[in-house]
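Novice: sequence and predicted structure below; questions after.
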Amino acid sequence: MSRKRIDLRDVAALAGVSLGSASRAINGVENVSTETRERVQRAIDLLGYRPSHAARALRSRLSKTIGCMLSEATNPLYARLFQAMEARLRAEGYVLLLATGLNDADRELENLRLFAERGMDGMILTPGNERDRRILDFLDASDIPAVILDRDIETKKDVVMFNHVPAVKRITRELLDLGHRRIALLVSHVDVRPNRRRIEAFKAAMREYGITSPNELVRLQTTSTTSTFDEVVGLLKGKEPPTAFIVQGTNTLLSLLNAVAAVGCRIPDDVSIISIGDPDFARTHVPPIAALRVSTDDIVERTVELLLKRIKGDRSMPPQRALVQFDFKPRQSCGPLRAQVAGSGL
């Protein structure tokens, strides 16, 4: 004999309240007393009742789901952001669903269309194709509230930007003040705002000291760890090797550290290193790697606050822009340029 399916009427009967009161308590309507909420919750727990998500979405016209599209999930910052945003939105009653764009415009457009087709209440986006006309047109036409993270996109959506330029200038000057002049910058080859701003800031800081950085010291990296390893080994074995590196704190940093060890260089005696981003392994490395870091909590709070304001009805305000700052964590991976290194190479 099949077990009777528990529904809202059973909850209301056990709680001793009307069907309407039980429904309002479950859906979080404000004009419900604390006592009624507690009685309904006890009944739910005793009966093992699970409200129908689809039915609640139909009544409230909200799916209570947020679509999150990241350019990649392996980036340590993005991984931390997703975990923190998921927890923050769960506390507000929302489920955060992840999709990756992998810097492929067709895939990103497909993800955006899926978010729309599945009735997402909002979107959090870091597309890898800022200037793809199809993506821009979709965002302009979409009435789904969205917050775009750290991208130069011409859109009426809200944005949360990271303030790269002063941060990268600061760490470049840090190395210059230690005497380094052959400084290499390793960033991703993907043409998006963070990489453009990092290169811009690095070159500007070098010019302030009267130095024009050779093109061979600004290296655009693919996702291949082997490629980065070989490239760094080649630089360090060259006639004029770099004495310092500024590097993206992803697998690129790992490849750099492996390459430095492979050629027998010591950190910071032979090579100084600063990471853009502060992954866990940077802090536990021997010696610990100096890093630029951005507050995950700050990004999440600003992003979620903007998105929930839009979802809850404040859609008439003009597009909002929030700016998140980096801070520098000096550690033992930076040291002054040694005279013998400056004069004779590694």
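Specialist: Received the coordinates, thanks.
Novice: rest of the way, CA atoms for contacts and neighbours
Specialist: Will do.
Novice: those strands in the stretch 151-300 of the chain, which residues are they?
Specialist: 158-162, 183-188, 218-221, 244-248, 272-276, 290-294 (DSSP state E, counting those that start in this stretch).
Novice: alongside the first one, take a look at this:
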Amino acid sequence: MTVSRLGVNIIMEPLPRGMKNMRITIKDIAQRSGVSCSTVSRVLTNHPNVDPKTRERVKQVIDELGYRPSRIARGLVMGQINVVALIIGDIRNPFYAELTRAVKDILNKEGYMVVVSDSDYDPQKEEIYIRAAEEYGFAGIIMITAMETEALIQQLEKLRCPVVLLNRYLPSVETDVISVDNYLGGYLAAEHLIKLGHRNIAHLAGFKNSSATRDRLRGFIDAHVHYGIQLNQERIVYGNLQMEAGYKFAKEYLSQNEDITAVFCGNDLMALGLIEALYEEGKEIPRDISVIGYDDIDMASLARVKLTTIRQPQYEMGQTAAEVLIDRMKGKIGAPKRIIFTPKLIIRESTAEYKPGK
């Protein structure tokens, strides 16, 4: 077959038997074009030092063979690939699912592939994923979970690719941070319960070495101070942000502390687990005990008792984190950004006014 392109007649031989089902390589293109592999590489990278007629001949062979260059292989040669690592704490948590969707929507539009890694809130896994991202030449990293450890801090300080912390921050690490005002969120939760007349309020918090947990706890404590209410420190218990933690808290802790009239949970999943256990114990929500969560995942409004909670603008946070990372990957320099969103109290059915002697 003879093909004419830009006045150049190119004689194309039929493909050898079986080649259509084989992975085409640069070597195959070079052999059929009658040029060296280095010339084919220069054509693929649009290098100017290629004769126009030779470039046309190589391009025609590429079209005829249906060759598609490997972005990963090319990226490894160049030292970086258009892949972003997204490290999350728990892939089962709907809160992370919405953040992940937002991050992928934005990055995919810009030609980046997103690799999602589930750390199970394990600092060692976080360190492994970061190390892998750097070794494979990933373009950037977004961490939705960042457990504050000395090893992680040292690792992030040495990274050569940009990193954005989403819904977390590390005080000693200078990097871009996208988060919600977790201090205000904790304050709003406690204030809501206090204004309903509750005085014996427990807090089922998240992980101790999480900035989000610490900030929500500070807000929770300061609301008590502001309203002149004595807070029993034994009422602060730490959980793993999963439903089972809330379930266990209700079965083991609340059953032994029946004077508690309200609970602020560090996320919606623990709140939902707590409510389930309370119903098993014959309790009514909110008649016997008020419960407030944090995040406002879809399940919060679909539970048997619609959950009062603190809403985070999940999609907007993920979108902003991706946009900031894209700027950094494109070489935009400047002081680290700290973008803080405002949480909102969403009042539903799981909280009510405290009535003595109920």
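Specialist: Cool, got the structure. Since we're looking at a predicted model, the values are computed, not measured.
Novice: TM-score for this pair?
Specialist: Laid over one another, the chains give 0.80 as their TM-score (TM-score structural alignment, normalised by the length of the first structure), with 315 aligned residues with a CA RMSD of 3.0 Å.
Novice: any chance of CSV for the strands of the stretch 151-300 of the first structure, columns distance to residue 74 of the first structure?
Specialist: Output for the strands of the stretch 151-300 of the first structure, formatted as CSV (distance: least, CA to CA, whole Å):
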stretch, distance to residue 74 of the first structure
strand 158-162, 19
strand 183-188, 13
strand 218-221, 15
strand 244-248, 13
strand 272-276, 15
strand 290-294, 17
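Novice: could those strands go into JSON lines alongside mean neighbour count and distance to residue 26 of the first structure?
Specialist: Shown next, in JSON lines, are these (neighbours: other CA atoms under 10 Å; distance: least, CA to CA, whole Å):
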{"stretch": "strand 158-162", "mean neighbour count": "21", "distance to residue 26 of the first structure": "31"}
{"stretch": "strand 183-188", "mean neighbour count": "23", "distance to residue 26 of the first structure": "47"}
{"stretch": "strand 218-221", "mean neighbour count": "17", "distance to residue 26 of the first structure": "51"}
{"stretch": "strand 244-248", "mean neighbour count": "25", "distance to residue 26 of the first structure": "46"}
{"stretch": "strand 272-276", "mean neighbour count": "26", "distance to residue 26 of the first structure": "45"}
{"stretch": "strand 290-294", "mean neighbour count": "22", "distance to residue 26 of the first structure": "38"}
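Novice: and of these, who's closest to residue 301 of the first structure?
Specialist: The closest of the strands of the stretch 151-300 of the first structure to residue 301 of the first structure is strand 158-162. By CA to CA, the value is 10.5 Å.
Novice: OK, contacts around the most centrally placed residue in the second structure?
Specialist: The centroid of the second structure falls nearest to residue 144 when counting by CA atoms, centre = their mean (3.9 Å). By CA atoms under 8 Å, 6 or more residues apart in numbering, the contact set of residue 144 of the second structure is 86, 87, 88, 89, 96, 165, 166, 167, 168.
Novice: which among those residues gets closest to residue 138 of the second structure?
Specialist: Distances from residue 138 of the second structure to these, taken as CA to CA, are shortest for residue 86 (10.8 Å).
Novice: map that closest one across to the first structure for me.
Specialist: Alignment note (TM-score structural alignment): residue 86 of the second structure maps to residue 68 of the first structure.
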